[in-house]
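**Student:** build me a model from this:
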Amino acid sequence: MFERFTKAAKDLVRGAADRAERSDEPYVTTEHLLRQLLATSGTAGAVALAAAGVDSEERRAGVERGLDEARRRGGLTRSDADALAGIGIDVEAVVGRVESAHGPGALAPRRPWRRGRTRFDADAKAVLERSLRAAIGRGDRAIGDEHILLALAASPGIPAEVLADHGATYTAIEAALPAVQRAG
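**Tutor:** Reported below is the predicted structural model:
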């Protein structure tokens, strides 16, 4: 499938893998893909993200903070935390107690990176597969970073939740793409 990726999509995936390696994480995750896309400029995906509402350094920083907050909660989405609150578990209190005993970021998963091996977690693999379906559904011959962005917004989980919090819903991104593609 990688051979069908545009240069922008390949750069995005490689950049996400580099991010995972630099932070000593064992897998490339959907969060790495989104963080790399936030750091990108001038590509169809970056332009569509801006057109969908993540259009300033402040808004990109807000998305980054949202990803950081979810990481601090051990990868729980806000809807997960709300569900736990419904049965009497205060996730923030649990996180606070764990961090007071073990230090900040204690719930964030970390294991050594295996050099030379780019491994993707199941959610990241699913996003890349969904990006192929997004490209096919739009009648595009190649998979661009805009298709990865669509797949991130369509996949349940933290990236979609954080993007939606900043107005970049699947619908908003999809609506932005025709204008982006006409301009490109």
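**Student:** alpha carbons only for contacts and neighbour counts from here, please
**Tutor:** Will do.
**Student:** what is the burial count for Ala41?
**Tutor:** That one is not Ala; residue 41 is Ser. Ser41 has 12 neighbouring residues, counting by other CA atoms under 10 Å.
**Student:** my guess is it is in a helix, correct?
**Tutor:** No: the assignment for Ser41, made by DSSP: H, G, I helix; E, B strand; the rest coil, is coil rather than a helix.
**Student:** look up how far Ala179 lies from it.
**Tutor:** 16 Å (CA to CA, to the nearest Å).
**Student:** and this one, so I can compare the two:
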Amino acid sequence: MFERFTTSAREVVRGAVRRADETGGATVGEPELLLALLDRADSPAAHVLTTLGATTRRGSIERALTEARRRGGISPADAEALAGLGIDVDAVVSRVEQEHGVGALAAAPRRRRSRGRFAPEAKSVLERSLRIALGRGDKHIGDEHLLLALLARPGVAANVLADHDVTYVRAERALATRAEAS
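**Tutor:** This next block holds a predicted model:
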């Protein structure tokens, strides 16, 4: 599969690994892939993210990802649903952090670096990017396919992006508009 990755898509994967290293994360997950996509310039995904305003709201996106990581991946929508059941997620997180330290619900403690660093959700995104590329009739996997794969299913990245008005449908439209202009 990786032989189909464009240079830009490979850079996203490398950037995600760098992000995990910088934050001390044990694995590469959706947040790291999203941040690596936001780091891109002059690529199809960068065009989509710029067109949809995500690059100008990067700070807000980073804060939302940090907060989701602190809550163990629970999205604001999930927290709201749990509140309807009488569960205060912020109170639960505070209690856990009192007992186990700040960030206790975040990623597992850092382990020795190895090749198997991709969390299951990140592996799923990479696999989904292949299916999306094939479905679009593309012979390569570009960073635009990685972005669409992040947006295609609910997850931390898709939830945060949706809260910033970046959805699968809007991303596909932006890619189509870009292709028509070329």
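**Student:** care to give me the TM-score?
**Tutor:** The TM-score (TM-score structural alignment, normalised by the length of structure 2) is 0.91; 182 aligned residues with a CA RMSD of 1.7 Å.
**Student:** leaving out chain neighbours, which residue sits closest to the most centrally placed residue in structure 1?
**Tutor:** The residue lying closest to the centre of structure 1 (CA atoms, centre = their mean) is Leu34, at 3.1 Å. Closest residue in space to Leu34 of structure 1, ignoring its immediate chain neighbours: Pro159 at 6.8 Å, by CA to CA, 6 or more residues apart in numbering.
**Student:** which residue lines up with that neighbour in structure 2?
**Tutor:** Correspondence of Pro159 of structure 1 to structure 2, assessed by TM-score structural alignment: Ala157.
**Student:** tally up the residues packed near that match, please.
**Tutor:** Around Ala157 of structure 2 there are 26 other residues, counting by other CA under 10 Å.
**Student:** one more: Gln98 of structure 2?
**Tutor:** The burial count for Gln98 of structure 2: 11, using other CA under 10 Å.
**Student:** for structure 2, which segments count as helices?
**Tutor:** Taking DSSP state H as the test, the helices found in structure 2 are 7-23, 30-39, 44-51, 58-70, 76-84, 89-100, 120-135, 143-152, 156-163, 168-181.
**Student:** please state the offset of the third one from the chain centre?
**Tutor:** Which is helix 44-51 of structure 2. Relative to the centre of its chain, helix 44-51 of structure 2 is centred 15 Å away, using CA atoms, centre = their mean, to the nearest Å.
**Student:** now do the contacts for Glu146 of structure 1.
**Tutor:** With contact set as CA atoms under 8 Å, 6 or more residues apart in numbering, Glu146 of structure 1 has these partners: Ala44, Gly45, Ala46, Ala48, Leu177.
**Student:** fine by me, thanks again.
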